[in-house]
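# Structure, please.
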Amino acid sequence: MLPKQLIGCSSKSYFSLADARRWAEVARPRILEDGGDGVYLCVPYPLVPLFTDAFAGTAAEVGVQDVSQYGFGAYTGEVSAGLLAEMGVRYVMLGHPERKRYLRETDQMIAKKTMQAVNAGIVPVLIVGEPSPDDDSRPIIQHQCESALGGLPSGAEVLIAYEPVWAIGQPEPAPPSHIVRVVSILRDVLSRFDADTRIVYGGSAAVGTFSDIAAAADDPAGVPDGIFLGRSGLDPHGFLATLAEVRAATSSAAASSAATSS
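Now for the predicted structure:
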């Protein structure tokens, strides 16, 4: 079963080997102290062993940013889900707008990759989001979910990352009230699938984003299950600050709920 709370980061293609080593050296002691439950880092394939070693002794897990739509076989240059699973990879990002734009990935390709990941025991991190702030979010994210998740086996573990295209790479994330509304829509859409799902918010997320979302929500259904950092997570101190923020916000919400029920 997926953790109830998730704090992740995609390094995209920013890390050099030295950068990755520095990140691991800084972050490991704090993750070890925290325990690392729900912590994950999606990195390029060559960095998987480095972070598998760095996270040893914790519950933190390693992810990657793509996977082949094919299994083992004569697919030169491809990296199969089976091989990644053998290497200890737990998560794989799929459907990111950058790959759709630069590499012409289609819905059909994403669906095949999703199935390959699930069949290998790897959790797909499906990126969904509308292209423009003026778009009607529901039909767009519903199509993205149905296209990728339709036909998955019962009980499949899936992490949905809501990343509105118009917020990716911007100085600020989407407005908290907008995120709350779309996360609520996503929960309704996902309720129709027989799957173990969680929702995180990405799209220029940074320290403070999760707290702002939680503060804007009148209903817990609008609060995501965590956060997915990009650039702001490249600094291990920023990542660790977000980890502490999400832990604190969730503990505060739990304490408030307990007080209300009593």
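
# can we go C-alpha only for contacts and neighbour counts from here?
OK.

# Quick check: buried residues in stretch 42-51?
Neighbour-count burial for stretch 42-51 flags Cys42, Val43, Pro44, Leu47, Val48, Phe51 (criterion: 16 or more other C-alpha atoms under 10 Å).

# what does that stretch rub up against?
Here stretch 42-51 makes contact (C-alpha atoms under 8 Å, 6 or more residues apart in numbering) with 8-13, 17, 20-21, 24, 62-65, 87, 89, 91-93.

# Now the second one, please; I'll put the structures next to each other:
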Amino acid sequence: MLPDVLIGQSSKSYFTHAQALEWAEVVGRELSARYPDWDQPATGTFLCVPYPLLPLMVDRLGPLGTTLGTQDLSQFGPGAYTGEVSAELLAEMGSKLTMLGHPERVKLLGETEAVVGVKAARAAANGITPILVAGENDPTQDPREVMTAQFEHRLRDVPLDAEVMIAYEPTWAIGQPEPAPAEHVVGVVAALRELLADRPNVRLVYGGSAGRGTFKAIADAAREVGNEAGIPDGVFLGRFGLDPLAFLDVVDEVRTALADRL
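This next block holds a predicted model:
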């Protein structure tokens, strides 16, 4: 089972092998120093990296409790699919997560909802938790309506009891100077909990230009209006977390905000 508190990082395609190694060394060392009483001080952290970096991260951060995964997987199983990386192979290599449906892949590579759904089913069938990156394209759309349509395709063949992580990342907030407003996120997260109430093993995190202070602002906004259901289970960083010390600050921030769940 995934932890109740989650702090994730997608390195996209930024890291060289040497940079990834340095990042892992800093994060591992600092988490061990900051949480010396924890048997696995990285518990609750998760990391999605390009395929070639998976073994490095499994070796360096896996023993500390980080859950490792990739940023995609093949819609096909093992076979004559040149250039593809199957869920079966990734599971064997230690991948526990995979990102699916990210707007960058939809825009740049033309991925369809049907393809994302096939990938999600293949992931779940091989013990890999799909991280479904979901959200509306612009602020004028109804997030619940948009994501209801997305989940109809993406979760169609994923068993109800399977582990699933939903990363709420409104497309209009990705790559922007600021994340979506905290009050907006609170409302959407609460709506998502209702929408996915028939799935007992769902985790909800916020992404989309998230950084230092983002999660605290969301948690504070939810508690101010008495809406605990609107507090996500964590946060999913992109470019902000490429700095290992910035990532570590967010780990501390989320763990402090959700201390009652640890």
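
# Quick one: the buried residues of stretch 42-51 of the first structure as CSV, columns for distance to Arg187 of the first structure and secondary structure too.
Shown next, in CSV, are these (distance: C-alpha to C-alpha, whole Å; DSSP: H, G, I helix; E, B strand; the rest coil):
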residue, distance to Arg187 of the first structure, secondary structure
Cys42, 24, strand
Val43, 27, strand
Pro44, 30, coil
Leu47, 33, helix
Val48, 31, helix
Phe51, 32, helix
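
# follow-up on the earlier one: report the buried members of the contacts of stretch 42-51 of the first structure.
Going by neighbour count (16+ other C-alpha under 10 Å), the contacts of stretch 42-51 of the first structure have 8-11, 20-21, 24, 62-65, 89, 91-93 buried.

# nearest to Val180 of the first structure, of these?
Closest to Val180 of the first structure out of these is Gly8 (19.1 Å), distances taken as C-alpha to C-alpha.

# what's the one helix or strand the closest one maps to packed up against?
With secondary structure defined by DSSP states H and E, Gly8 of the first structure is part of strand 6-10. Contact analysis of strand 6-10 of the first structure by 3 or more C-alpha pairs under 8 Å, 6 or more residues apart in numbering; DSSP states H and E lists strand 39-43, strand 226-229, helix 236-261 as its packing neighbours.

# Out of these, which one sits most buried?
Per-stretch averages of neighbours, counted by mean count of other C-alpha atoms under 10 Å, single out strand 226-229 among those, with a mean of 26.

# Report the aligned residue range of the second structure for that strand.
Mapping strand 226-229 of the first structure onto the second structure (TM-score structural alignment) gives residues 234-237.

# got it, and stretch 142-149 of the first structure?
Mapped onto the second structure using TM-score structural alignment, stretch 142-149 of the first structure spans residues 148-155.

# what's in contact with the matching stretch?
With C-alpha under 8 Å, 6+ apart, stretch 148-155 of the second structure has contacts from Glu113, Ala114, Val116, Gly117, Val118, Ala120, Ala121, Leu132, Ala134, Leu195.

# got the contact list for the last one?
The reference is to Leu195 of the second structure. Taking C-alpha under 8 Å, 6+ apart, we find Leu195 of the second structure in contact with Arg144, Thr148.

# Same check on the fifth one?
Contacts of Val118 of the second structure were listed using C-alpha under 8 Å, 6+ apart, and they are Gln75, Arg154, Asp157.

# Which two among the buried ones among the contacts of stretch 42-51 of the first structure are spaced furthest apart?
Largest separation among those by C-alpha to C-alpha: Arg21 and Met93, giving 21.9 Å.

# all helices for the stretch 101-250 of the first structure, in order.
Per DSSP state H, counting those that start in this stretch, the stretch 101-250 of the first structure carries helices over the ranges 107-119, 137-149, 176-190, 209-216, 236-261.

# that's a helix at Thr76 of the first structure, yeah?
No. Counting by DSSP: H, G, I helix; E, B strand; the rest coil, one finds Thr76 of the first structure to be coil, located in no helix.

# That one maps to what in the second structure?
Aligning on TM-score structural alignment places Thr76 of the first structure opposite Thr82 in the second structure.

# For its match, grab the count of nearby residues.
Using other C-alpha atoms under 10 Å, Thr82 of the second structure has 6 other residues around it.

# picking up where we left off before, could you check the match of stretch 142-149 of the first structure and say which residues are buried?
Neighbour counts using 16+ other C-alpha under 10 Å place Thr148, Gln150, Phe151, His153, Arg154, Leu155 of stretch 148-155 of the second structure among the buried residues.
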